[in-house]
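J.: Quick one, what's the 3D model for this:
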Amino acid sequence: MRNTIGETPDYCAIETAMEVLGGRWKLAILKQLLGGTQRFSELKRGLPRITQRMLTRQLRELEADGLVERTVYREVPPRVEYALTETGRSLDAIAGLLDAWGHWYLDTHGRPTSAAPAHAPAPAGVPAPAHAAVTAAE
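T.: Sure thing, here's the model as predicted:
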């Protein structure tokens, strides 16, 4: 865990969450590991756009923050597996909501096809953005 986490004021716990989970790849790695224990090469295959160096760095940070545990098996060649800790597994529902929101966002804002609906309803469990209520009232 980084030193700045302990310095976060009580009134802004979202800063703590962003410090631990922030970055482009951490939540994607956690989502991969929600499916179960994986070796480095399996994680890399599941996230083809991440570089080996970045995957290593993000796994180390997740391990330092207590979300991922790394198990090294003393065999030849050595085998290393990564799994979520209980703290990491506690993010299951949050990761699911963010995944659903990401799909919704791509479908309504990010896909370059004209077939995407302009204002599709937000997925179940994800509150609709504030602009959706304004658009519906127009």
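J.: use CA for all of it now, contacts and neighbours both
T.: Will do.
J.: buried sites along stretch 8-19?
T.: Residues of stretch 8-19 classed as buried by neighbour count (16 or more other Cα atoms under 10 Å): 15-16, 19.
J.: try stretch 95-115
T.: Buried-residue list, stretch 95-115, by 16+ other Cα under 10 Å: 95, 97, 99-101, 103-105, 107-108.
J.: please give me the structure for this one as well, since I'd like to look at both together:
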Amino acid sequence: MPNFISDHHVFHNPVEFAMSKIGGTYKMPILWRIKDRAWRYSELAASIPHISHRMLSKCLKELTEDGFITKEIFPEVPPRTEYSITERGKKASEIVGILRDYGTELMKDYGIQSH
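T.: The predicted structure is shown next:
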């Protein structure tokens, strides 16, 4: 497959492109959590170990901009914000599930116990 450019970045294959959208330390855990129900920002922050508010905000913004999740702000006092999965996000969460299962198998193969 020939190289292609997206957002001023050269990609060498579709896997690299997909991982740029859902890869990294936190995007997959966010998608995995949101796949079944809407989550509030504070719930996500409390459920993902070691994530900073800056990083959570950045990941949520990128996932929203890329169409994997939606952000809904409810006009209440104080305002309530919820993040939900989109159809694109549901497809990605299926892949995340497959990677999660494969990672669990690899950990067993290497004698690593999950927490």
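J.: Dump the buried residues of stretch 8-19 of the first structure to a markdown table, plus distance to Gly66 of the first structure.
T.: Shown next, in a markdown table, are these (distance: Cα to Cα, whole Å):
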| residue | distance to Gly66 of the first structure |
| --- | --- |
| Glu15 | 17 |
| Thr16 | 14 |
| Glu19 | 13 |
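J.: Please convert those to TSV, extending it with secondary structure and distance to Leu62 of the first structure.
T.: Below are the buried residues of stretch 8-19 of the first structure laid out as TSV (DSSP: H, G, I helix; E, B strand; the rest coil; distance: Cα to Cα, whole Å):
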residue	secondary structure	distance to Leu62 of the first structure
Glu15	helix	16
Thr16	helix	14
Glu19	helix	11
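J.: Out of the residues you listed, the closest to Arg74 of the first structure would be?
T.: Nearest to Arg74 of the first structure among those is Glu19, at 33.1 Å by Cα to Cα.
J.: Quick check, the closest one in contact with Glu7.
T.: No - using Cα atoms under 8 Å as the test, Glu19 of the first structure is too far from Glu7 to be in contact (11.3 Å).
J.: Find the residue at the geometric middle of the first structure.
T.: When Cα atoms, centre = their mean is applied to the first structure, the residue found nearest the centroid is Leu27 (1.3 Å).
J.: before we move on, back to that, may I see the buried residues of stretch 95-115 of the first structure arranged in CSV, with secondary structure as well?
T.: Below are these laid out as CSV (DSSP: H, G, I helix; E, B strand; the rest coil):
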residue, secondary structure
Ala95, helix
Leu97, helix
Asp99, helix
Ala100, helix
Trp101, helix
His103, helix
Trp104, helix
Tyr105, helix
Asp107, helix
Thr108, helix
